[in-house]
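S.K.: what follows is a predicted protein model with its sequence.
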Amino acid sequence: MVRLPLTPAEVERGQRLGALLRRARGERSMLLTALDAGVSPETLRKIESGRVATPAFPTIAAIADVLGLSLDEVWAEISRSDAAVRLAPSERRLAS
C-alpha cells in the first residue's frame, strides 16, 4: 500500500494535536501516560512531536481518555484553523 504525502493542513493538525496532548499531560510521565492508554511510549512521543500527524482514532481516543480530554475538545483544537485554510485569501482578510 502506498501512503500519499500529507497535506500542509494535515501536518498542521498533527502539530496542534501533539501540542494539545503535551499540555494536557503536563507533568505526568510520558511512560505512564502511554502505558495507561495502551500505546507504546514511542507512539505517544511521535504523536506529541507531530511526527505521526494522522494517528489512528482508537489511539487518540485512548490517550484523550487517560488525559481527561473529551473527543470534542480534541476535535475543536485540531480543527480550529481549518476554516481559515479553506477560505480564499480575500476572505481570510475579511474574517480576521
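M.R.: Right, received. Where do you want to start?

S.K.: hey, let's count contacts and neighbours off CA atoms from now on
M.R.: Will do.

S.K.: quick check: the residue nearest in space to the middle of the chain vs residue 93, distance?
M.R.: Centroid-nearest residue in the chain: residue 17, 1.9 Å away (criterion: CA atoms, centre = their mean). Residue 17 sits 26 Å away from residue 93, going by CA to CA, to the nearest Å.

S.K.: on that earlier part again, just checking, the residue nearest to the centre of the chain touches residue 80?
M.R.: No. Using CA atoms under 8 Å, residue 17 is not in contact with residue 80; the gap is 11.0 Å.

S.K.: here comes the other one, which I'd like you to weigh against the first:
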Amino acid sequence: MVRTPLTPEERERGERLGRLLREARGGRSMAEIAADAGISAETLRKIETGRAPTPAFFTVAALAGALGLSMDDLVGRCAEAAPTERAAA
C-alpha cells in the first residue's frame, strides 16, 4: 500500500503538535512521559520533532493524559498557533 504524501499543512500541524507536547513536558524526561503514556521514548521523540506528524489518536490521547492536558486544551492550543504561523510565513 502506497501512502499519500503529507501536505505542507499536515507537516506543519505535526510540528506544532510536537512543540506543544515538548513545552508541556517541561523538565520531565522523555522516558518518563513515554512510559506514563505507554509508548516508546523513540515514538515520543519522533512526535516531538515532527518526524511522525500524524500520530494515532490514541497515542495523542495517552500523551495528553500523561502530561495532564485535556484533549480540548491540546486541540485549542494547536488551533491558536495556526494563524500566527501562517502570518509569519
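M.R.: Looks like it arrived, so ask away. Treat the numbers as computed from the prediction; the structure is a model and nothing was measured.

S.K.: ok so, going back, which residues touch the residue nearest to the centre of structure 1?
M.R.: 47, 48, 50, 74, 77, 78 (CA atoms under 8 Å, 6 or more residues apart in numbering).

S.K.: now residue 50 of structure 2
M.R.: 11, 14, 15, 16, 17, 18.

S.K.: now with 7 Å?
M.R.: Applying CA atoms under 7 Å, 6 or more residues apart in numbering to residue 50 of structure 2 gives the contacts 14, 15, 18.

S.K.: please report how far it lies from residue 69 of structure 2.
M.R.: For residue 50 of structure 2 relative to residue 69 of structure 2 (CA to CA), the value is 19 Å.

S.K.: for residue 49 of structure 2, same thing?
M.R.: Taking CA to CA, one finds residue 49 of structure 2 at 19 Å from residue 69 of structure 2.

S.K.: over to residue 61 of structure 2?
M.R.: In terms of CA to CA, residue 61 of structure 2 sits 9 Å off from residue 69 of structure 2.

S.K.: got it, and residue 40 of structure 2?
M.R.: 19 Å.

S.K.: what's in contact with the host helix or strand of residue 33 of structure 1?
M.R.: Under the criterion of DSSP states H and E, residue 33 of structure 1 resides in helix 30-37. The contact list for helix 30-37 of structure 1 (CA under 7 Å, 6+ apart) reads 40, 41, 44, 62, 63, 66.

S.K.: looking at those, state which has the most neighbours.
M.R.: residue 44 (25 neighbours; other CA atoms under 10 Å).

S.K.: quick one, what contacts that one?
M.R.: Per CA under 7 Å, 6+ apart, neighbours of residue 44 of structure 1: residue 34.

S.K.: whereabouts in structure 1 does stretch 29-43 of structure 2 align?
M.R.: Counting by TM-score structural alignment, stretch 29-43 of structure 2 falls onto residues 29-43 of structure 1.
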